[in-house]
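In: Got a predicted model here, sequence first, then my questions.
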Amino acid sequence: MDGEERGSASASASEQTPEQLVARAIAPVKKDFLRPPPLRSSSPNHDLSIPNDNKPSILAKDKKSKRQLKRERRQEQKSARNLCPEIAKTGDVSSCPYKDKCRFSHDLEGFKAQKPADLEGQCPFFKAGASCPYGLACRFSSTHENGLPSANLNGLKNYSEVNGLSKDVQKLLWKNKMSFPKADAKLQTLGLLGPSKSKRNDLENKDGDNTGSNKCDHSDDSGSCVVTSDSGSKLECPAEVMIDDDNDIDEKSESDVLCPQKRRKTAESCDPKEAENEGVSVTEQNFVRSCTKSEVDAITPPETDLSLKLQSREKKLIDFKEKLYLAPLTTVGNLPFRRVCKVLGADITCGEMAMCTNLLQGQASEWALLRRHSSEDLFGVQICGAYPDTVARTVELIEQECTIDFIDINMGCPIDIVVNKGAGSALLTKPMRMKNIVEVASGTADKPITIKVRTAYFEGKNRIDSVIADIFSWGASAVTIHGRSRQQRYSKLADWDYVYQCARKAPAILQVVGNGDIFSFVDWNNHRTECPELATDMIARGALIKPWIFTEIKEQRHWDISSGERLNILKDFVNFGLEHWGSDTKGVETTRRFLLEWLSYSCRYIPVGLLDVVPQRLNWRPPSYYGRDELETLMASDSAADWIRMSEMLLGKVPDGFTFTPKHKSNAYDRAENG
């Protein structure tokens, strides 16, 4: 919401009754707390009230090319600020095994001279009873024993978090030597292995596919077509071929050539002798399994056993009934935030959406989205892909490498970069491809497969009700229905009547989860009363704005939470973030960035004690108001400068030249981009 809209809402709030304000979707804040909107420039993220000439820059700088960023990254690595991790752990310059060939700086004295002052508080690793893996680089190193790193360098994160990608498997993915026997066997059974691949290979051999209207407008200065996904990782744009008889989209991209599963070698080209010539280690050879046609036939069940395969789906069920389900939230649904929600009462958590193509390429940034904390007792991962072979191989790889309870396939993400790849909401226009993806994923995985969809792609053309009866027979254990179309994005209220209609049409054994606009225990109770057929509801933006919604639902009360209690929740997030991203300078600034992203949502919360009508609705626009104390007023600000002030209360001063722009611009109520 910009300053003009906020000012209009504030003026309206002082002149109209609460009922009139609610009818206009303006929050009915008590008149005693209303105030004129603060003076701002035309940019909602610029605050003129900061007199300091060294105030942080709020708007991001122009994007740099990949080559320039790589050059700057190498220069930064050699600077005294980037001390070798081995030296930081031991405090001994001679401890690095790479000596002069090390990529990092060995200037210990130079590092100490420029290192920022330690932050207040205790090292989060020592506080949890573990040793700090960052040693001298830790921003709390003064709280270490005698100021030196501990002899035990295992660190907390090594045993509290799981689902890391092993180096051996990552190397195989990089070299395109990873085999997927279960996925290929199932693809062969369904007739999806050969034709789809050859069809795309034919397209790849054609010239001129990337010209004309399909030319990408995201190229950087080096000519590479790269965009940033909402997970923060790099994606090729677009990354999938989209050509079907039921869709007039015809696009081809470079990432089809780059995608590992499309370049996997045959059994003849992956023999041990060639592997040895290519420098593949013995350990890697143990992972390489060539999958010949005879092996596929041996793995593939005969046609007469297909009925038994359908019955085996009964084992792939997971009980979502009445459990509080935190939605997979892009960027802000990170592991530290999920830990906060677990403390506040969430039952089910799910990792951020990960792109299948990036996982199959072994991208560390994408695999980080699958990390699981030991406190997440019922945990799933969400993946997004456009083709059955991509999804099936990703499912097999995840089951092999990760400890999870279920796998969710996103078929409802509205973000343009995902839809342009043929994934997410684009699948709603291709029901046969939806069916193939679910069938092959279910046939490959031993864990339950769930899917997340929207009502439709185009507004007014709902179609999930026509396939809801078939989704379980495809192999899904549960389906989450977000009550909006892709075209609608996050504007207007969710269509819960349609969600109820789908839930009533679904077979009793298929669990239907509703999603959209849940912001209080009243909303939760209403859905339980209106449609008992719903297994549960998924809570998304409501948890971002007030994560204690899980406590409210379990205790059936409106929690008039104080600013001090809210600050304690932020402190928990910071501690969890430092454990997850690290307690060195890089980890501190990563934690700050994700804290700011969260604050760009949480500022929309209006305390219960300030409202004339309770509870707050998710679509209400708050007027400008004073809180009951200075901290509560600060927490209500929609200015990024004020969010930075709050981060400095918890993580110290921002570094020189600090920039921040909310990724989702969540202060615009109809443009939140979490999926």
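Out: Sure, I can see it. Owing to the predicted nature of the structure, the values given are computational and were not obtained by experimental measurement.

In: contacts, neighbours, all on C-alpha from now
Out: Will do.

In: measure stretch 334-352 end to end?
Out: 7 Å (Cα to Cα, to the nearest Å).

In: same thing with stretch 533-551?
Out: End-to-end distance for stretch 533-551, by Cα to Cα: 24 Å.

In: Relative to the whole chain's centre, how far out is that stretch?
Out: From the chain centre to the centre of stretch 533-551 is a distance of 17 Å (Cα atoms, centre = their mean, to the nearest Å).

In: Tell me how many other residues surround the closest residue to Ile553 other than its chain neighbours.
Out: Using Cα to Cα, 6 or more residues apart in numbering and skipping the chain neighbours, the partner closest in space to Ile553 is Phe521 (4.5 Å). By the criterion of other Cα atoms under 10 Å, Phe521 has 19 neighbours.

In: My read is that Phe521 contacts Thr551, right?
Out: No: counting by Cα atoms under 8 Å, Phe521 sits too far from Thr551 to count as a contact (9.2 Å).

In: before we move on, the earlier item: contacts only, for the residue nearest to Ile553.
Out: Ile549, Glu552, Ile553, Gln556, Arg557, His558 (Cα atoms under 8 Å, 6 or more residues apart in numbering).

In: What distance do you get for it to Ala494?
Out: 17 Å.

In: Mind listing what's buried along stretch 600-617?
Out: The neighbour-count check on stretch 600-617 (16 or more other Cα atoms under 10 Å) flags 600-613, 615-617 as buried.

In: here's the one I want to compare it with:
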Amino acid sequence: MDDCPKDICAVTDSSTEGVPASQPPSDPDGTTQRSLEELVARAIAPVKREFLRPPPSSRTTQNNPASDANVKQPQANLVQEKKSKRQLKRERRQEQKSPLNLCPEIAKTGDVNACSYKDKCRFSHDIEAFMAQKPADLEGDCPFIKADAPCPYGLACRFAGTHKDNAPAATSNLLKKSSEVNGLNKDVQKLLWKNKMRFTKADVVVKSLGLAGPNWKVKKLVDKEEDEVGLDGSHAADKTDCKKVVDDSVDCSECPSTFPAAVNAEEACETDELRPLKKAKLVVDEKSSDEGEGATVLEKDNEKNSAETEPADNVLAEPDRSPKISNLKDATVLEKYNEKKSAETEPADDVHAEPDKSLKIHPREKMLIDFREKLYLAPLTTVGNLPFRRVCKTLGADVTCGEMAMCTNLLQGQASEWALLRRHSSEDLFGVQICGAYPDTIARTVELIEKECTVDFIDINMGCPIDIVVDKGAGSFLLTKPLRMKGIIQAASGTVDKPITVKVRTGYFGGKNRIDSLIADIGSWGATALTIHGRSRQQRYSKLADWDYIYQCAQKAPCTLQVLGNGDIFSYLDWNNRKTDCPELSTCMIARGALIKPWLFTEIKEQRHWDISSQERLNILKEYVRFGLEHWGSDKKGVETTRHFLLEWLSYACRYIPVGLLDVIPQRLNWRPPSYYGRDDLETLMASDSAADWIRISEMLLGKVPDGFTFAPKHKSNAYDRAENG
């Protein structure tokens, strides 16, 4: 307690947590304001009386012309007629040809003849017109100036005036390449686009588990029985509750069916949008087969290798029905990729026979990660990007995890989804989180990630409550399918050597928790760690997390399975209490608390309430902007991308109430802040829940916004409704 600031007069011992720091003052008319206990009971933050705004005044969002303009503009856009994809594509190409979009090669070198596409280039080559319309440079130095290489954005950089001209052009992208990994290889992307990527190990594991081939029809019947009879013995009445209680839930009896990629397309049932792979082409055109004899030779070699890796006792195993290479060009790409991978993995002198890698590794033989006492930053959609994780690392986070990526999009080679897997060199203990609905999809994804990415563990999300994910049979929907959960975990852990972790919620429906009945089996299925978010899917983020249930699950877990708790960690006292109440917990995952105050990791490590000043908070935002420009780029597009994600973060950060303004500490995650003044103008600005004020903060760091700029938070996290506070 010696580290606590002197200006905090409340006792911070866990036994006296929530004790008021002073007696409630009286109003000018002699009446006493509501007691602190009543405010806390109503989830209203007890801000000191001298900082509260006068009663007639409302929040910053009202009577604010800038805020009104910011809100009205999106509404006007909704009235406009929806444009077709062809029209949008035409407008996008016309915009690329405008002088504002200079060719990247010309911008980097300053030479008009540098572009190899010449007149066929889709970007502008007019340097004079570009420089005439280019906005003024931003204040500060180029984020790439520390490297002994020129900025990769050249003339297009918004900090072009600070560039160095004495570095060789060959090392122009040195800084970014040395600091970030897990990029998508172009050859791999082309194979994924054409559905010609081979997943031999994943397919063998899925077949050996009986989740493909003749057993698949039996598996579908088991899923149907689970819909009719739940784990707790309840019958189909639960399905009616699903429709009555949750408006956006799906009928469990109409679960989308699927088929493994190895099954003949003629025998497969209907597929849904979540399936990542197109139907396999089993018949090769005569013309293409005549033109590309090399493809036939490659197919025979691949079939031979696949037959060698399959189990010897698998008599009923189906023949290789993977997509065939229909032309010599695709065959050459695949052959070069396989040769490159084999050269990286095989020793120079291959004297001894290579062991059978298709055999499932026992969970005890896997490389394990000890999460005990480590500060774990949860995977956070939209806001938990690479620059934000770098900020949290500088403030004390030990474990970081990328944003949730959909397996279907990864297997289709979508660059935007693969960007979620990128890792910075400062992330020494890093994992990626994936989400899928079927064992074969998950198995292929983890095999691809292990080949192409550098990660320490792979987390499978089985708790995502978002409607678009649940409606596809993934996320929280898997909590209603325990046998499919088993198949997914077994397929993933049997395919890769990396540790497999799982994140779940307490259950699908409120009051019907089921993780405690599965906790003993999840470890035996192959998971090394399980994170439990103490809410059901139906609750979303309403009510407080049920930590008693998390404790119950942790006490039932086998010693080989690490259990992590998640929910409402917002101070070092919360962290201490959770660890003290249940020693069986390995650690606690920090999610929304890090969004509101990322220095929470520092508070936990230093065991104090940090009464951080507004200038210190602004410095953290400056660091985020610098990291964002390094990641997304320092040109016009990179600056606006950085601004967008900064605004998304500010929609959470405005919920923080400085410690020195509170009558009761620490702040709770579900408290609604009243309208109040800060201790200085910057602190007052940061406390505003107006998007116009967030834009003002962004302009302090990234310059003026473009004309007609508007912003609405994606998660609408600045709204406090009654449901969230119980």
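Out: That came through fine. Because the structure is a prediction, the values reported are computed rather than measured.

In: on that earlier part again, and the contacts of Phe521 of structure 1, which of them are buried?
Out: By neighbour count, with 16+ other Cα under 10 Å, those hold Ile549, Glu552, Ile553, His558 as buried.

In: Can you add secondary structure and give the residues you listed back as TSV?
Out: As requested, these are exported to TSV (DSSP: H, G, I helix; E, B strand; the rest coil):
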residue	secondary structure
Ile549	helix
Glu552	helix
Ile553	helix
His558	coil
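
In: between those residues, which is closest to Ile249 of structure 1?
Out: Among the buried ones among the contacts of Phe521 of structure 1, Ile549 lies closest to Ile249 of structure 1 (Cα to Cα), at 41.7 Å.

In: Do I have it right that that closest one meets Ala540?
Out: No: between Ile549 of structure 1 and Ala540 there is no contact under Cα under 8 Å: 10.6 Å.

In: Overlap of the contact sets of these two?
Out: When Cα under 8 Å, 6+ apart defines a contact, no residue borders Ile549 of structure 1 and Ala540 alike.

In: Wasn't Gly459 of structure 2 part of a helix?
Out: Quick fix: residue 459 of structure 2 reads Asp, not Gly. No: per three-state DSSP, Asp459 of structure 2 lies outside any helix segment and is strand.

In: so what's the counterpart of it in structure 1 up against?
Out: Aligning on TM-score structural alignment places Asp459 of structure 2 opposite Asp408 in structure 1. Contact analysis of Asp408 of structure 1 by Cα under 8 Å, 6+ apart lists Gly380, Val381, Gln382, Ile383, Ile449, Thr450, Ile451, Lys452.

In: OK, contacts around the second one?
Out: By that I understand Val381 of structure 1. Val381 of structure 1 touches Cys350, Gly351, Glu352, Met353, Leu370, Ile404, Phe406, Ile407, Asp408, counting by Cα under 8 Å, 6+ apart.

In: go on, the fourth one?
Out: By Cα under 8 Å, 6+ apart, the contact list for Ile383 of structure 1 reads Met353, Ala354, Met355, Cys356, Val391, Ile407, Asp408, Ile409, Asn410.

In: Ok, the last one next?
Out: Shown here is Lys452 of structure 1, whose contacts under the criterion Cα under 8 Å, 6+ apart are Asp408, Ile409, Asn410, Met411, Gly412, Val479, Thr480, Ile481, His482.

In: repeat for Ala60 of structure 1
Out: So Ala60 of structure 1 contacts Thr659, Phe660, Thr661 (Cα under 8 Å, 6+ apart).
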